[in-house]
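# got a structure for you, letters missing:
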């Protein structure tokens, strides 16, 4: 068996080169350490600056929120909207804050009857906070006012998917099915709503209206009566009850509702009186 050894000369050469390699390595390690230290300093400074900016943005958002709320209380709705929209820009690094501000702006647009602007504000809010059931519901309300019922229904369904206990969104689903002429679906929604929330007066009234529209006015009467028993101060309940009575040919009962309605809303009672008169002819 042949064994191969390194000769002495090559070994000397290797030994002689070791200090040179070690020196280069030492210099490289030192440079690397300085570079890494510099990077860490920059990262820390950047993180500190980001944290400081976020804190400043949050403070400014709080200040502008107070400005918006005061403006809204004073009836300066346009100023309130500007403040909320400014918050969305200032707090762009805080999606939850920006989303809440846009939701508030959309709500004001909704009360002003500016439904297209309201829908846009709600969409922007949802982009920042996709889990907001309230923004989805309010988007549906704005789209409903724009008579974009299929899209409104999608928004209400999404709101319910996010929060199954959101009664308003579930009710709005029923209303939208009714507007789409899908009375069976509306009836289904109201029945489930009544089952889950037996004290929700609007569900009974809407159920009664849906039954009447379906040609089942007699079935509607107990639901009208239940709605009024739960909330005797809602004028629309008496008006709707009277219409169902007229559909059954019960003029006396309709006039009774009109008299009760006059105590709550004289203008609505006058309109109902006109409907009753036309029915008599």
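Everything's here; your move. Being a predicted model, the structure only gives us computed values, none of them experimental.
# every contact and neighbour count from this point should use C-alpha atoms.
Noted.
# residues near residue 19, how many?
11 (other Cα atoms under 10 Å).
# oh, I was asking about residue 117
Applying other Cα under 10 Å, we find 17 residues neighbouring residue 117.
# does it sit in a helix, a strand or a coil?
Recorded secondary structure, residue 117: helix (DSSP: H, G, I helix; E, B strand; the rest coil).
# could you do residue 199 as well?
Strictly by three-state DSSP, residue 199 counts as coil.
# what is the burial count for it?
Residue 199 has 16 neighbours, counted by other Cα under 10 Å.
# so what's it closest to, chain neighbours aside?
residue 230 (6.8 Å; Cα to Cα, 6 or more residues apart in numbering).
# pasting the second one now:
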């Protein structure tokens, strides 16, 4: 026999009590649990209410809210759809359903719901703020700023709106205004790691490194999100502690590209008289073996004894790094002879200049939606003057069919193993064209010419309004003229390619 749905209506309950009375009693219990943050208990009771009264608007609505809070936006939408059929003139449910659609990355539906909430309640500051966030995702930043301004006009001390407003202004490269907005957000919520982080990134992007490093230290309050393990014990080095003659563990904390870029600081700490242990991602271990005066260990392996520890990206702050004193890049290890010969055979006879390409990065990166592009879009840059080599070890499903059609691109995804295969490939290239990813850092650290394709509001390390990088002498930066527009950028790249290899 088929099990009854947990939302199926039932008859009179215990002791013959009418369903309506049972439902109301359970709803009050659910509401109390919900308000106390006991979400599992509240959801169970809301479900019982819905089973007794399938058209109980508040139970459907609040159960949907809990499902959204619990990371189940699709189920949240389903319940809220049922609630909206009961009452279409309830502003809050349109706002919450918009939030569920935003979690599903269905931003047009999210905006439609937020707009309905605003139409029903013109003073709904949260709906304006939420709509602004969805508009950012669609590169409609000027409209987003207008929504954040409206939210702030309604609620002058609206911390989230100031913080989000700063993000939208940054996307338009209006950095002075963005910085002011972030500063106001910090004033309103001095304990917000997000606001301090945003302010720090804005200052760093503007080349104002001292306050930038300082505010970016707030990331350390979210160490689990950075993938740290919790075994780091003892004293964290802040720069105040003496390190001469002591052992310090410097640990990587973010992506592969960050480690490649900032590993240059480990030898700088060794110059201060410390014995330096650098913990890195296992895949990078063979790449970084040449770091002078540094002992490497793989993340996840047993750590040797140490006196102090320090996150890798804190070291530039301690050493007072600014644009005038950035240490020289670390040149990574070369591929061994056997690997070089293997890749020479795979790449075949050189008949044209070889250009390695990467058009997308980590799909889970928070900024992937704006820094990666599809192969179909990237293919605009292809020309006949060069041999095109895909550097991708993993090609996204959405690009597979396009890659098969583009016969001018040689694909070696199946031949790649560890990161040293990427090194061996890059060693035999004349140029690398890539989006902002670890491959950009790898190629530039090797001294290869790298043309870096950047979104309109690029990561802080690429600064603003310049085509070179103080971190890598061999790198050339190409920036979008407007948010989301790769077409003009790729046309410039294509023109420069033809001029370079004519």
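Arrived safely, thanks for sending. Just so you know, these numbers come straight off a predicted model, no measurement behind them.
# TM-score for the pair, please.
The TM-score (TM-score structural alignment, normalised by the length of structure 1) is 0.70; 221 aligned residues with a Cα RMSD of 2.9 Å.
# what's the matching range in structure 1 for stretch 205-213 of structure 2?
Alignment of stretch 205-213 of structure 2 against structure 1: residues 247-255, by TM-score structural alignment.
# how far off centre is that stretch?
42 Å (Cα atoms, centre = their mean, to the nearest Å).
# ends of it, what's the gap?
Its start and end residues considered, stretch 247-255 of structure 1 measures 13 Å (Cα to Cα, to the nearest Å).
# for that stretch, buried residues please.
Residues 247-248, 251, 253-255 are the ones in stretch 247-255 of structure 1 that count as buried (16 or more other Cα atoms under 10 Å).
# tabulate these (TSV), appending secondary structure and distance to residue 134 of structure 1.
As requested, the buried residues of stretch 247-255 of structure 1 are exported to TSV (DSSP: H, G, I helix; E, B strand; the rest coil; distance: Cα to Cα, whole Å):
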residue	secondary structure	distance to residue 134 of structure 1
247	helix	37
248	coil	39
251	helix	42
253	helix	40
254	helix	38
255	helix	40
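# now do the same for the residue nearest to residue 199 of structure 1: its match in structure 2.
Under TM-score structural alignment, residue 230 of structure 1 pairs with residue 188 in structure 2.
# neighbours of that match, how many?
When neighbours are counted by other Cα under 10 Å, residue 188 of structure 2 comes out with 17.
# again with residue 235 of structure 2
Using other Cα under 10 Å: residue 235 of structure 2 sits among 13 other residues.
# so what's the residue nearest the centre of structure 1 closest to, chain neighbours aside?
In structure 1, the residue lying closest to the centroid (Cα atoms, centre = their mean) is residue 135, at 1.1 Å. Spatially, and ignoring its direct neighbours in sequence, residue 135 of structure 1 is nearest to residue 122 (5.6 Å; Cα to Cα, 6+ apart).
# who's in contact with that neighbour?
Applying Cα atoms under 8 Å, 6 or more residues apart in numbering, we find residue 122 of structure 1 in contact with 102-103, 106, 135-136, 138-139.
# give me that answer again for 10 Å
99-107, 116, 128, 132, 134-140, 142 (Cα atoms under 10 Å, 6 or more residues apart in numbering).
# residue 236 of structure 2 too?
248-250, 307-311.
# again with residue 141 of structure 1
Contact partners of residue 141 of structure 1, counting by Cα under 10 Å, 6+ apart, are 110, 115, 118-119, 135, 147-149, 152-153, 155-156, 169, 172-173, 176.
# how many other residues sit next to residue 198 of structure 1?
What residue 198 of structure 1 shows, counting by other Cα under 10 Å, is a neighbour count of 14.
# what's it aligned with over in structure 2?
Per TM-score structural alignment, residue 198 of structure 1 is aligned with residue 156.
# so which residues of structure 1 form helices?
Secondary structure of structure 1 by DSSP state H: the helices cover 8-73, 77-90, 95-111, 115-128, 133-145, 149-162, 167-179, 183-196, 201-213, 217-230, 235-247, 251-262, 266-280.
# and the angle for the first one with helix 95-111?
I take that to be helix 8-73 of structure 1. 30 degrees (axes from the mean of the first three to the mean of the last three Cα atoms, to 10 degrees).
# check the fourth one too.
For the pair helix 115-128 of structure 1 and helix 95-111, the angle between their directions (the same axes, to 10 degrees) equals 170 degrees.
# and the last one, by the same measure?
Helix 266-280 of structure 1 and helix 95-111 are oriented at 60 degrees to each other (the same axes, to 10 degrees).
# could you do the second one as well?
Here helix 77-90 of structure 1 runs at 160 degrees with respect to helix 95-111, directions being taken by the same axes, to 10 degrees.
# show me which residues of helix 77-90 of structure 1 are buried.
77-81, 83-88, 90.
# what does residue 176 of structure 1 align to in structure 2?
By TM-score structural alignment, residue 176 of structure 1 lines up with residue 134.
# count the residues that sit near the residue nearest to that match when sequence neighbours are not counted.
Excluding its sequence neighbours, the residue lying closest to residue 134 of structure 2 (Cα to Cα, 6+ apart) is residue 107, at 5.7 Å. Counted with other Cα under 10 Å, the neighbours of residue 107 of structure 2 add up to 22.
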